[in-house]
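No sequence on hand, only this structure:
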């Protein structure tokens, strides 16, 4: 900093103001200091800043998997929101959803000097009483179960499943079959529970759940199981990738969608409108979830207090060409 000050012909205090983005510096002076910084290759020392301010301007993100569409979109929105607020992001993937691996993830983050942590792990284990989240550091949980002691942000899974099921019933289908996500998934459990309660509220039969694992391959296996049944006129897949697998299985035997069977997904992937037929689905606002989680975490950091509670982001139905009234009612 002293070298920059000497090169620019200003005080070290002026260099500090420019480095920290303060506005009480004349524009011409600021430009001269910035030019000197670039010429000398000066970079602010984040560790020194942290010692003065007590903040590292760094957010830790713990995430179970990067293979799911929702997690990738959420991480993208967290990163953008962090950059806009002047924070960097340190990502720590977790190999397995166990207390041991989560503890190790927090230990690694403590070495990175973070101001707060966002957890994007949707498995049920986050709800368990024996899972210890860190003490003395702000935490926000995204896409997980009830944590009354921490702020939680999630898309409204129950609303989305209800909208999907009601859409198919309103088209005239007697009932709706469900290809669910894995049993360990909080999101899958919420969607399956809402699907079931919506059918029961309408006085309809509840078919047995067909279990998948979010992958297209598991959706394909579910489609093979369903495609030879005449009583299957509507299928709600718990995500778009499994819906794609169902479509493939149906197409292989000439089962027409939506003429013979309507299919609806969940997520509204960017590619969903290019499926054949274009997929009716539930839109999730992953960008809003990530931005909201980041905003809540920064508020915790700056206020140095935790405000528990759950913030739910609405979902919406996107109707395309994969759903229609059953042929018998046309």
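The structure has been received and is ready for your questions. Small disclaimer: the values here were computed from a predicted structure and weren't measured. Residues are numbered from 1 along each chain as shown.

Please make it C-alpha for all contacts and neighbour counts, starting now.
Fine.

If we ignore the residues flanking it in sequence, what's nearest residue 105?
With CA to CA, 6 or more residues apart in numbering as the criterion, residue 105 has its nearest non-adjacent residue at 6.3 Å, and that residue is residue 92.

surely that neighbour meets residue 60?
Yes: the criterion here is CA atoms under 8 Å, and residue 92 meets it with residue 60 at 7.4 Å.

In contact with residue 325: list those residues for me.
Counting by CA atoms under 8 Å, 6 or more residues apart in numbering, residue 325 touches 168, 171, 172, 173, 262.

what residues are up against the residue nearest to residue 105?
Contacts of residue 92 (CA under 8 Å, 6+ apart): 60, 61, 62, 63, 105, 108, 109.

doesn't it fall inside a strand?
Yes: assessed by DSSP: H, G, I helix; E, B strand; the rest coil, residue 92 belongs to a strand.

Quick check: it vs residue 86, distance?
Noted for residue 92: a distance of 20 Å to residue 86, by CA to CA, to the nearest Å.

Second structure follows, compare the two:
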């Protein structure tokens, strides 16, 4: 640090402020210090800095699965937001979202010295009475529920399901059949609840939802079953992948979309506009979820105080060619 200060013609305190990202240094001085750092090969010692400040500038992420579209997009946004804030992430994937696995992940992350932890576990676990998260470290929960002491960030799952169901009802369909996600998923449960409530609110018939596992294969299997029922004219699938399987099943059964059956998905994946026909779906802003949860966690870390409450990120319906008025279907039926 002394070598950098001498080369740049500044004090060691100024070098420290620049290396720690403080903003109270003018641009010309900052450029001189950064050039001097590069010239002498200076790199701040993160271990020494942590001993001095008590901060490791690292965030732990506990995640159940990396295979779902939403989790991957959220993790990508988290990585971007933490990097922009000068933090890094340590990822701790879980094979099973159990109390033992969660507690073990907390222990391992604590040993690796993180300032706070983000948890992305959509399964019903954090709301159970026997589940407790270790105290003494800031925690933000993503796409799940937890007890009052924790901050939760999620998209508006219920509003998305309402938009999808009400869109199909507004097109004149007498009811909407639902391809649900796994019952262990909070997102799936919220979407199913809102779909059911939307039908009940207008007195439409409510058939029991058929349960998939988020995969296109499960959507195809359920779609083949629904295709055999001529009363099925509108289907709301709980994610785009299952909707893709439904589209294939309907095509193979000779039930054209949207002339005979309308289909709506959920997520608005990058590929959904390239389905055939292009899929009407609910758009989730995963980037906003990732960014907000990092902001909430860093606020807790920097203020050295726990927070609580839930932040809900809005959704919107994206209308494409997979839905059409029920009257059009009747007109084209022999």
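Sure thing, it's come through. Since the structure is predicted, the reported quantities are computational estimates derived from the model, not experimental observations.

Once they're superposed, tell me the TM-score.
Superposed pair, TM-score by TM-score structural alignment, normalised by the length of structure 1: 0.95. Supporting alignment: 330 aligned residues with a CA RMSD of 1.8 Å.

In strands, which of the contacts of residue 325 of structure 1 fall?
residue 262 (DSSP state E).

coming back round to it: same check for the contacts of residue 92 of structure 1, but in structure 2.
Retained in structure 2 by both residues aligned by TM-score structural alignment, their matches' CA atoms under 8 Å are the following of these: 60, 61, 62, 63, 105, 109.

In a markdown table: those residues, plus distance to residue 148 of structure 1, secondary structure and neighbour count.
Formatted as a markdown table, those follow (distance: CA to CA, whole Å; DSSP: H, G, I helix; E, B strand; the rest coil; neighbours: other CA atoms under 10 Å):
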| residue | distance to residue 148 of structure 1 | secondary structure | neighbour count |
| --- | --- | --- | --- |
| 60 | 21 | strand | 24 |
| 61 | 20 | strand | 25 |
| 62 | 19 | strand | 22 |
| 63 | 20 | strand | 23 |
| 105 | 22 | helix | 20 |
| 109 | 23 | helix | 21 |
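
wait, which of those is closest to residue 123 of structure 1?
Distance to residue 123 of structure 1, by CA to CA, is smallest for residue 63 among these, at 10.8 Å.

thought that closest one was touching residue 117?
No: at 10.7 Å, residue 63 of structure 1 does not count as touching residue 117 under the criterion of CA under 8 Å.

For the closest residue to residue 12 of structure 2 other than its chain neighbours, give its distance to residue 33 of structure 2.
Closest residue in space to residue 12 of structure 2, ignoring its immediate chain neighbours: residue 5 at 5.4 Å, by CA to CA, 6+ apart. Relative to residue 33 of structure 2, residue 5 of structure 2 is positioned 7 Å away (CA to CA).

Looking at these two now, which is surrounded by more residues?
Neighbour tally, residue 5 of structure 2 and residue 33, criterion other CA atoms under 10 Å: the higher count belongs to residue 33, 24 against 19.

That one - that's part of a helix, no?
Yes: counting by three-state DSSP, residue 33 of structure 2 is part of a helix.

Other residues contacting the top helix by length along structure 2?
Longest helix in structure 2, counting residues (DSSP state H): helix 286-303. Helix 286-303 of structure 2 is contacted by residues 70, 73-78, 81-82, 115-118, 138-142, 151-155, 306-307, 313 when judged by CA under 8 Å, 6+ apart.

at 6 Å what do you get?
73, 74, 77, 78, 81, 306 (CA atoms under 6 Å, 6 or more residues apart in numbering).

Mean distance between it and structure 1 after superposition?
Compared with structure 1 after fitting, helix 286-303 of structure 2 deviates on average by 1.2 Å (mean CA distance after the TM-score superposition for structure 1).

That helix: which residues count as buried?
286-298, 300-301 (16 or more other CA atoms under 10 Å).

cool, and stretch 180-198 of structure 2?
If you call a residue buried by 16+ other CA under 10 Å, then stretch 180-198 of structure 2 has these buried ones: 180-182, 185-192, 194-198.

any idea how far it is from the chain center?
16 Å (CA atoms, centre = their mean, to the nearest Å).

now the end-to-end length of stretch 107-119 of structure 2.
End-to-end distance for stretch 107-119 of structure 2, by CA to CA: 14 Å.

can you check stretch 227-247 of structure 1 too?
Using CA to CA, the end-to-end distance of stretch 227-247 of structure 1 comes out at 10 Å.

what's in contact with it?
Under CA under 6 Å, 6+ apart, the answer for stretch 227-247 of structure 1 is 176-181, 214-216, 219-220, 223, 250, 261-267.

separation between the residue lying closest to residue 172 of structure 1 once chain neighbours are set aside and residue 264 of structure 1?
Nearest residue to residue 172 of structure 1, sequence neighbours excluded (CA to CA, 6+ apart): residue 325, at 5.6 Å. As for residue 325 of structure 1, its distance to residue 264 of structure 1 is 13 Å (criterion: CA to CA).

And the strands in structure 1?
For structure 1, the strands defined by DSSP E cover 58-63, 88-93, 116-120, 139-142, 151-155, 177-180, 210-211, 234-237, 262-264, 281-283, 309-313, 316-318.

Can I get those in a markdown table including distance to residue 42 of structure 1?
Shown next, in a markdown table, are those (distance: least, CA to CA, whole Å):
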| stretch | distance to residue 42 of structure 1 |
| --- | --- |
| strand 58-63 | 20 |
| strand 88-93 | 19 |
| strand 116-120 | 27 |
| strand 139-142 | 33 |
| strand 151-155 | 39 |
| strand 177-180 | 54 |
| strand 210-211 | 56 |
| strand 234-237 | 54 |
| strand 262-264 | 55 |
| strand 281-283 | 45 |
| strand 309-313 | 42 |
| strand 316-318 | 49 |
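
re earlier: the kept ones among the contacts of residue 92 of structure 1: which two are farthest apart?
Using CA to CA, those span at most 12.3 Å, a distance reached by 63 and 109.
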